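Q: A structural model of the following input is requested.
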Amino acid sequence: MPYFCYRLIAPRPDFPAAMTPEEQAAMARHGAYWAEQVAAGTAIAVGPVFAPDGAFGLGILQAETFEAAAALVAADPVLAAGLGFGHRIDPMPTLLHR
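A: Below you'll find the model as predicted:
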C-alpha cells in the first residue's frame, strides 16, 4: 500500500505561539481528527515540527491512491476552517519503519 507525506503549512510565521482562540479551537479538532486516523491505521505518524524557519505539521499517511490520501487531508478540520493554512501531499514510494 502506498505512503504519502502530508505537510500542513502554518498561516503565518508566528504560528503556533500566537494562535487566536478560533485557531486554537480548529487545532483541537485537527488533533482529534488525526488521532482517529492514527487509531484507524490510515495515519502512521502525525505531529508538529518546530523548524528554525517556522513550525509546520507533518503526517505520514497510508492510502491506496493519491486521491484517497487527498480525501483524508481534505477532511482535516483545520483546512476546512478556512483560516489560511496551506498544505501539500507528496508520494513516498517506500517507507521503512519499525
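Q: alpha carbons only for contacts and neighbour counts from here, please
A: Noted.
Q: In the protein, what residue spans correspond to strands?
A: With strands called from DSSP state E, the chain shows them at 3-9, 43-51, 54-62, 86-92.
Q: now the ones you listed as TSV including distance to Met19 and mean neighbour count?
A: As requested, the strands of the chain are exported to TSV (distance: least, C-alpha to C-alpha, whole Å; neighbours: other C-alpha atoms under 10 Å):
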stretch	distance to Met19	mean neighbour count
strand 3-9	14	22
strand 43-51	14	15
strand 54-62	12	20
strand 86-92	16	15
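Q: this one as well, want them side by side:
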Amino acid sequence: MNKKYYTLYLLPTRSDFAATMTEQEREIMLKHVAYWTDQMNKGVAIVFGPVFDPKETYGLGIVAVDDEAQVKELIANDPASQINRYEYHPMHAIVATK
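A: I've put the predicted structure just below:
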C-alpha cells in the first residue's frame, strides 16, 4: 500500500504558551516529544518540531500513514492533544529523498 502524507499543526491554547508553560504543561510536552520520537523511530513521523513564528510558536510535523484514520489515532494518542489543538492536512504531492 502506498503511504499518504499529512502535515500536522499543533496549535497552542495561548500565543505565549511556549514561554509560559506551567510545570504540568511542561511535563505533558515532554511526553509529547517522547511520543513523536517513538513515532519517528517507527517510520511514521518524518519530521516534527516547534516552529518559532514571530506571532506564536506552534508544532509542525509530517507523517506517512496508511489513511486519515491513522492520523486521527496519532493525534488522539498524543499527550499534548489534552492541552493544545491539532489541525492536519493531506499533502497531494511530495518529493522525498528515499
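Q: Overlay them and tell me the TM-score.
A: A TM-score of 0.92 describes the superposed chains when it is computed by TM-score structural alignment, normalised by the length of structure 1; 95 aligned residues with a C-alpha RMSD of 0.9 Å.
Q: CSV for the strands of structure 1, including distance to Glu22 of structure 1?
A: As requested, these are arranged in CSV below (distance: least, C-alpha to C-alpha, whole Å):
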stretch, distance to Glu22 of structure 1
strand 3-9, 17
strand 43-51, 19
strand 54-62, 18
strand 86-92, 17
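Q: out of those strands, which comes closest to Tyr33 of structure 1?
A: With C-alpha to C-alpha as the measure, strand 43-51 is the member of the strands of structure 1 nearest Tyr33 of structure 1 (10.4 Å).
Q: Once aligned, what mean separation remains between that closest one and structure 2?
A: Aligned to structure 2 and superposed, strand 43-51 of structure 1 gives a mean residue distance of 0.3 Å (mean C-alpha distance after the TM-score superposition for structure 1).
Q: before we move on, the earlier item: how about the strands of structure 1, which one is nearest Pro16 of structure 1?
A: Nearest to Pro16 of structure 1, of these and by C-alpha to C-alpha, is strand 54-62 at 7.2 Å.
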